[in-house]
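**Q** just the structure for this:
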Amino acid sequence: MRLKSALPLLALALATAALPACGGDPPGPPAPVAATDTPAGTPSTPDADDPAVSPSARAGLGSAKPSPSSAPAALRAGNPDGKAAVPAEARAVDTSRPTRTVGSGTPASCTSAAVVKAVAAGGIITFDCGPAPVTITMKATAKVVNAHGPRIVLDGGGKVTLSGGGSRRILYMNTCDQAQGWTTSHCQNQEFPQLTVQNLTFTGGNSTGEKAEGGGGGAIFVRGGRVKVVNSRFVDNRCDRTGPDLGGAALRVLSQFENKPVYVVGSTFTGGVCANGAALSSIGVSWTVLNSVFRDNRAVGTGANPARGGTPGGGSGGAIYCDGNEFTVRIAGTVIEDNSANEGGGAIFFVSNDRTGTMTISSSTLRRNPSKGFETKGFPGIFFLGARPPSVSSSHLS
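**A** Here you go, the predicted model:
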């Protein structure tokens, strides 16, 4: 497919090569007051549902009830025809012995407050909301406390939907947020906490107006540690509609430990709307996306990055937006279709500022992902600046 306009591509390539704001990780925090491995504090102005103090193992959260891992989850997300091999570390976590359980067997017992407290307490979290599917509308954002864990797993058992009600972000983890406690003196590159969401649906998340760390992350925002998504759905999430570099209506990720990849496995992303990256967005982060589906997501900003004069910026990466220096993106067994971008990369926007980044696409289908401004010749739906052209095998791009 021929490039729609050579001049915009050349101009963007030259501009992004010199763009300092997008190179690597966002700025780190100031040095901790004391160099210790204990958290510096807890939120001084918590949301209404936030715990007043760090909760103990099961206090007020329901009993921890076994949920055999052999029982199949009712939710079926992702691409059923995807055959990409899933490495052991990318698979679902065994939650047959949960640390705590949200709910006591009825839908009414599964509340926003219970979710907020469970996430703050950490550990393996399951749900007991009765036999039928349930939607929990969050009254406050659930926030990871960095000293708790070291692994936080939310497993909805295929029956739980967490909703932001169209008015708030659903889940938040940030190792560099002093309000959530610092656990190392190098928060931008620490191994824990590690967050896994599996067998869950996230809908109605909205981070519009959230400007900390550059904003974005309508359903989930993560900086630091590691994050993994398995067999989950993201439906109709939102973030700010303008801005040159913010994004991630479903998921915004920054500063992963040792640049190890974010795994997205067997998951579906639909109906996301944001300035950029209407499903996934990151700066300086690597991704491995396996057997997943991205459909009907829209990057609605205008002016690209850096923003053209007289515009607010944005509009790139209808499904996926990746910026930074050295990072990798691997997409396998995945369908990316009917997404769109007002500027570049109706399916994928990939800019490695120092031209060290690489992307591979295998056994995947990318189709009907219009880039209304610019894309890379020969790669429909993709705008790419990196070490070498994307490696594409056993895939269909149209």
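
**Q** please count neighbours and contacts with C-alpha atoms only from this point.
**A** Will do.

**Q** so where do the strands sit in the stretch 51-200 of the chain?
**A** Along the stretch 51-200 of the chain, the stretches classed as strands by DSSP state E, counting those that start in this stretch are 100-102, 123-127, 134-137, 142-143, 151-168, 171-174, 194-205.

**Q** what's the span of stretch 386-398, first residue to last?
**A** 21 Å (Cα to Cα, to the nearest Å).

**Q** mind listing what's buried in that stretch?
**A** Across stretch 386-398, burial judged by 16 or more other Cα atoms under 10 Å covers 386-387, 390, 392, 397.

**Q** to compare against the first, here's the next sequence to fold:
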Amino acid sequence: MPVKPGTFLLVIGLAAALVSGCGRSADDEPPTPPPTSSGSPSAISGPATGTNDGLGAAPTGTPSASPSRSTTTVARAGNPSGGATVPAEGRAVDTSRPTRVIGTGTGASCTGRAVVAAVAAGGVITFNCGPDPVTITMTETAKVRNANGPRIVLDGGGKVTLSGGGRHRILYMNTCDQAQGWTTSHCDNQDHPQLTVQNLTFADGNSTGEKTEGGGGGAIFVRGGQFKVVNSRFVRNKCDRTGPDLGGAAIRVLSQYQGKPVYVVNSTFGGAAGQGGSCSNGGALSSIGVAWVVLNSVFSHNEAIGQGANPARGGTPGGGSGGAIYCDGNTFTVRIAGSIIENNHAEEGGGAVFFVSNDRSGTMRIESSTLRRNPSDGFETQGLPGIFFLGASRPTTTGSKLS
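**A** Okay, the predicted model is just below:
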């Protein structure tokens, strides 16, 4: 595979540059704040902003509590042939007794305004939007209030699409954002809030121009607490087109509690031509210093479209790595099992996965998975098609096919 000029210099200088670009010092931490609290909004419906299209292929799963029973058939998210065992901490949350319900039985009653209010109030949230799939178009980002919870569960029952309308990020949680309330003196390492999204589709999210914490996260941005994704789909999400280290057209995650992994289970990112995510780096997922466990999921037709890699080559804005998944930091792990990663593309390195552990302590495992047709236009690790890897040792691959 041809290698772009400057690639070898990139590899030599990559670790040192990433340490300075990605690390956080004690000086970056906010001062110790007093705990804050916010009241629970009562509104769970409002003026109609949804349409009953649902993309025609919302994820299935345990439905939210609802008096209506759907007769509409919806496609399942994730890889149905994936046989990876899902541990208890990676499974869907029981939402049979929700804290609050969005909607009153019709599509028109399920609005973006109601979603924003419910997420701010926290708790276990389900939808009652009638028997048919519904798309709820967000006119602003739903933001988690850190004092409300400690669990926030958003369950679409397999029939709800949250859309950013191509203009807005859809969901945001940041334990270090003073505007959302500080709840501890160590915001980057606290066990709450614990955010779960399940049985939902996230479509047309766009975080372009969002600069908080470096940007990225076209559909969902998370810093701190704990986070997982179950039985969900992500389609046509975007973030900034350039930048050496920002990423995550679908999801961007920083600073998880005690280094616990983010679980991505039975979920699809892209899934068909024209449905994938697009960002400078990480066409689906992006993180710094965060561990991932990806089980029985599908990543396809996602793209990293930046140019110049990281650190950015002279005369370029940087980016273009991790067609599907972009991870860097120091000590972290990535485990991919029972999953399919195919037809993703990187302008620079790692058409499927870009993995850089700055101090070479990070590890990656690929189990019973298929990675194929993930071109890296610039560089990748010899013998690992679609992967650029710098870590403790060569990735472990068992029962998997890489081509």
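
**Q** deepest of the strands of the stretch 51-200 of the first structure, which one?
**A** Comparing those by mean neighbour count (mean count of other Cα atoms under 10 Å), strand 100-102 ranks first with a mean of 28.

**Q** average offset of that strand relative to the second structure?
**A** Strand 100-102 of the first structure differs from its equivalent in the second structure by a mean of 0.2 Å after superposition (mean Cα distance after the TM-score superposition for the first structure).

**Q** for the residue nearest to residue 226 of the second structure when sequence neighbours are not counted, give me its contacts.
**A** Of all residues not flanking residue 226 of the second structure in the chain, residue 194 sits nearest, at 4.6 Å (Cα to Cα, 6 or more residues apart in numbering). Contacts here follow Cα atoms under 8 Å, 6 or more residues apart in numbering; on that basis residue 194 of the second structure touches 149-152, 225-227.

**Q** and residue 194 of the second structure, how far from residue 186 of the second structure?
**A** Relative to residue 186 of the second structure, and taking Cα to Cα, residue 194 of the second structure is found at 16 Å.

**Q** starting at the chain centroid, how far to stretch 237-257 of the second structure?
**A** Its chain's C-alpha centre and that of stretch 237-257 of the second structure lie 8 Å apart, by Cα atoms, centre = their mean, to the nearest Å.

**Q** actually stretch 350-364 of the second structure, not the one I wrote
**A** In this view, stretch 350-364 of the second structure has its centroid 18 Å away from the chain centroid, taken as Cα atoms, centre = their mean.

**Q** got it, and stretch 251-268 of the second structure?
**A** 8 Å.

**Q** what about that stretch, start to end distance?
**A** Distance between the two ends of stretch 251-268 of the second structure: 12 Å, counting by Cα to Cα.

**Q** three-state assignment of the aligned residue in the first structure for residue 336 of the second structure?
**A** Alignment note (TM-score structural alignment): residue 336 of the second structure maps to residue 331 of the first structure. Here residue 331 of the first structure is recorded as strand under DSSP: H, G, I helix; E, B strand; the rest coil.

**Q** give me the helices and strands touching the helix of greatest length in the first structure, please.
**A** Longest helix in the first structure, counting residues (DSSP state H): helix 6-17. Under the contact criterion of 3 or more Cα pairs under 8 Å, 6 or more residues apart in numbering; DSSP states H and E, helix 6-17 of the first structure touches no helix or strand at all.

**Q** mean shift of it relative to the second structure?
**A** Using mean Cα distance after the TM-score superposition for the first structure, the mean distance for helix 6-17 of the first structure is 3.3 Å.

**Q** list the buried residues in that helix.
**A** Going by neighbour count (16+ other Cα under 10 Å), the buried part of helix 6-17 of the first structure is 8-9, 12-13, 16-17.
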